[in-house]
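Peer 1: The following block contains a protein sequence and its predicted model.
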Amino acid sequence: MAITSANQLELLQTAEAVAREKMIDPALVIEAMEESLARAAKSRYGSEMDIRVKIDRKTGRATFTRVRTVVEDEELENYQAEMTVEQAKQYMADPNVGDQFIEEVPPVEMGRIAAQSAKQVILQKVREAERDRQYEEFKDRAGTIINGLVKREEYGNVIVDVGAGEAILRRNEKIGRESYRPNDRIRCYIKDVRREPRGPQIFLSRTAPEFMAELFKMEVPEIYDGIIEIKAVARDPGSRAKIAVVSYDNSIDPVGACVGMRGSRVQAVVNELQGEKIDIIPWNEDVPTFLVNALQPAEVSKVVLDEDAERIEVVVPEEQLSLAIGRRGQNVRLASQLTGLDIDIMTEEEESQRRQAEFEQRTKLFMDTLDLDEFFAQLLVSEGFTNLEEVAYVDRDELLVIDGVDEDTAEELQARARDYLDEQNRLALENARALGAEDSLVDFEGLTPQMIEALAKDGVKTLEDFATCADWELAGGWTTVDGERVKDDGLLEPYDVSLEEAQNLVMTARIMLGWVDPAELEQDEPEDDAEAETEEAGA
């Protein structure tokens, strides 16, 4: 094939035909043709030459040029594509490093092999352009619902025709045991769009909680308009789901709006989800109230929230226990996903037994340590005293309100408590020093003798050792492993040291050791405050 006037226009016609068929820019096809022609020319003139081809967008004429770049003498490596300043003076008036000398060369005669190579280059470029177009079209559609036609099923995965490409609905993203035949219409949620070497990969889902949220947005105009907001969704795909909604218009009931007239709106979503039962729950800023709603239809007697551990205890009547837990724990599991809290459910009887056990444990503590009879110890527990520190250091007036406690009795109680605590502190310090605790740690303000003993048992014996500890190692915390929250015990957690207190203690130790400059911390704080003020102003 020769690039002559007879087939110049054919280049443009071919480019337009390919671009129209693949729905890509004709300029990309022409650029691919230019590259393929340049590659064929290099095989004719020499691979080291810098041969470039330019196709006129109007006439189709292909111009072949050879480019040589002016470089420093010591940088000259490719004599076919580069030349020195002295060499360039033969072709240019005043050459400088970086200048290019361009001369036109005769068009090439393309043999069968060169023509086949050019064809492969064009096809490759067209495929890349087509993949880029597909990726650009779908990357911004992630997080939306798409309708498609089932093309085939491979090993449980469904290949879906979505118009401008193919998408995949994996086996674990299908609801229950649903199956599809070719040409079935399917509605899915675009979970992810990735650019990969083999082309853009579009991953679909019918089990994602966001799929249900998007379906409600389509069925409930108030959600689409932003009057009602979906705050959380929890699903057991194909079986049951809970969705929390809130209304920003007091005149609109969010639950009623989502249910619709005679359940028409929610029923449309249920039908799409293969009969999945849906509990629509009013969202509430108050976490215990929200949890009570989330555990519907079970009735809750009492809720105890532990914000630090992100756990919550729920007390229900005996007859409501099975309903609150649900079949195979489904109800409480969905409520936990909805609220983001770990939920412990117990009956009223179990809660009463636990409170009784705590009462007896504290009573025994006061009897053994303060040498009190059972009745008097029970009086202290009934008044809310839980440990010796409270008795020893509480304002004496709080002891005097207890029946039978006068000034002398209160003074004696506090003296006994302090003597006992002092003795425990002395023994703890002795044990800590025996374990190797050094004065730098013992004298560090903020640590009690019991804390020092606990640290020494774990190998933390100097202030340097303490300064290398992480705050969570001291205060404890929670981590998520395989989707479940796992407790990390802290060295000082038994002594009620919070994460913030642990941070302050460790930072103080680092400052004392000279590892951290307090002036730098003071400089950082105003910047943080300024950022916070900026964010508040923007909000």
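Peer 2: That came in fine, so what should we check first? Residues are numbered from 1 along each chain as shown.
Peer 1: rest of the way, CA atoms for contacts and neighbours
Peer 2: Noted.
Peer 1: Hmm, Val460 and Ala432 touching each other?
Peer 2: No - using CA atoms under 8 Å, Ala432 is not in contact with Val460, being 10.2 Å away.
Peer 1: Helices of the stretch 1-150 of the chain, start to end?
Peer 2: Along the stretch 1-150 of the chain, counting by DSSP state H, counting those that start in this stretch, helices occupy 8-22, 26-45, 85-88, 112-139.
Peer 1: putting a second one here so we can go through both:
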Amino acid sequence: MAITSANQLELLQTAEAVAREKMIDPGLVVEAMEESLARAAKSRYGSEMDIRVKIDRRTGKATFTRVRTVVADDELENYQAEMTVETAKQYLSDPQIGDTFVEEVPPVELGRIAAQSAKQVILQKVREAERDRQYEEFKDRVGTIINGVVKREEFGNVVVDVGGGEATLRRNEKIGRESYRPNDRIRCYIKDVRREVRGPQIFLSRTAPEFMAELFKMEVPEIYDGIIEIKAVARDPGSRAKIAVISYDGSIDPVGACVGMRGSRVQAVVNELQGEKIDIIPWSEDLPTFLVNALQPAEVSKVVLDEDAERIEVVVPDEQLSLAIGRRGQNVRLASQLTGLDIDIMTEEEESKRRQAEFEERTKLFMETLDVDEFFAQLLVSEGFTNLEEVAYVELDELLVIDGVDEGTAEELQTRAREFLEEQARKALENARELGAQDSLIDFEGLSPQMVEALAKDGVLTLEDFATCADWELAGGWTSVNGERVKDDGLLEPFEVSLEEAQHMVMTARVLLGWVDPTELDAEEDEDETEAQAE
């Protein structure tokens, strides 16, 4: 088939038809045609030639040209696509390196093989353009809800037609034992869109917490308008969920707005989520208050928050324990996800026993170290003293408030406490030296003799050893293993060294050793402060 004999407008008509069908720019189809014709021409004239084809966007006429570039004499490699300055003078008046000489060549005859090759090039380019269009269309829709039609189910994964392409709802992203048949309508959350070799992959979800949040946004106008904000969502898909909301308008009750008249709004979400029970609770900046709300319907007697460990202890009446924990731990698990804290639940009886055990332990400590009777030791514990350091270094006035303690008695108590602590420090230092602790570590500011002893027992003997430690190795921390938080014990954790203090000591050691430039450290601290202020 010769291009010259074909209906030239047919090229443009074909391009427009393909573009409409694939929903892509007609110009991309025309470019694909130009490339395919150029490739066919190269097979006719020679692959080393630089043959280019231009299709007129109005008439459809295809123009074939040969392009040769002017290069330096020593750079001439391809005689078919390049020429020297001297040779170019035959065609150009004042040739310069980099100039091009373009001449028109006769159109080629498209044989069967060339036509098939051209067709493959066009199809490939159209396919790539279609993939790019799909990716660009859906990448900005991540985090939104989309309606689709089920096409088929493969190995438990549902393939959904979402209009501009196909998306996948994986087996683990379905609620419970949901099953779908072809042509069923489905509503999903676009969780991720990835550009892959086989085309853009669109991944859907019906179990994501964000899916529930988006559903509420569709059902509750106040959320869409920003008057009410969803602060946190925790789900056990298909069974139960908790959602925390806050209102920025004092006249609007966030819980009531989400529930709706006779529960109409929340019921619409429940129906979409296959009957998933939803607890709507008010959000609070005060974590203990928020947790009390999150554990509803259970009643909470007391909350003890440990912000450093991101743990919280909740005390409930004995008869409320099972309700607070929930079936298979569901209630406390969802409350933990909602607050981002590990929650320990105990009954009032268990807490009372623990407090009694702590009281007896501290009483025994004071009796043995201060050489006082049980009654006097109990007085100290009752006044809030928990360790010897507090007795030894507290202001004298705080001891004088204890019944029966005069100034002489208070001074004697402090003397005994300090002598005991000094003896402990001396023994700890001796043990550390016997274990091999060096003066560089012993003299490091911030480490007590007991800390040095604990480090030496673990093989940290020099300042260099200490400087190689990670902050969490010293202060301890929490890591996630198989979705559960696991405690990492720190070498200095018994001495209540925080993560920030551990980090500061390690960096100070590295500066002393010359491993870190203190000016760079100051610059990093300034940047951190600036970022914190900006937040």
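Peer 2: Everything's here; your move. As the structure is a computational prediction, the values presented were derived from the model and not from experiment.
Peer 1: Mean neighbour count, the helices of the stretch 1-150 of the first structure: which tops it?
Peer 2: Among the helices of the stretch 1-150 of the first structure, helix 26-45 has the highest mean neighbour count (mean count of other CA atoms under 10 Å), at a mean of 21.
Peer 1: residues in the second structure aligned with that helix?
Peer 2: Counting by TM-score structural alignment, helix 26-45 of the first structure falls onto residues 26-45 of the second structure.
Peer 1: circling back: any chance of TSV for the helices of the stretch 1-150 of the first structure, columns distance to Glu74 of the first structure?
Peer 2: Putting the helices of the stretch 1-150 of the first structure into TSV (distance: least, CA to CA, whole Å) gives the following:
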stretch	distance to Glu74 of the first structure
helix 8-22	42
helix 26-45	26
helix 85-88	11
helix 112-139	35
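Peer 1: Out of the ones you listed, which is closest to Thr59 of the first structure?
Peer 2: Counting by CA to CA, Thr59 of the first structure lies closest to helix 8-22 out of the helices of the stretch 1-150 of the first structure; the figure is 6.5 Å.
Peer 1: average distance between the closest one and the second structure?
Peer 2: Compared with the second structure after fitting, helix 8-22 of the first structure deviates on average by 1.3 Å (mean CA distance after the TM-score superposition for the first structure).
Peer 1: what ranges do the strands span in the stretch 401-539 of the first structure?
Peer 2: Counting by DSSP state E, counting those that start in this stretch, the stretch 401-539 of the first structure has these strands, from start to end: 477-481, 484-488.
Peer 1: max-length strand in the second structure?
Peer 2: If you go by DSSP state E, the second structure has its longest strand at strand 185-196.
Peer 1: mean shift of it relative to the first structure?
Peer 2: With mean CA distance after the TM-score superposition for the first structure, strand 185-196 of the second structure averages 1.1 Å from its match.
Peer 1: Next, the angle strand 185-196 makes with the next helix or strand along the chain from that strand.
Peer 2: Next in sequence after strand 185-196 of the second structure, counting helices and strands by DSSP states H and E, comes strand 199-205. Here strand 199-205 of the second structure runs at an angle of 140 degrees relative to strand 185-196 (axes from the mean of the first three to the mean of the last three CA atoms, to 10 degrees).
Peer 1: What helices and strands are in contact with strand 199-205 of the second structure?
Peer 2: Counting by 3 or more CA pairs under 8 Å, 6 or more residues apart in numbering; DSSP states H and E, the packing neighbours recorded for strand 199-205 of the second structure are helix 112-139, strand 166-169, strand 185-196.
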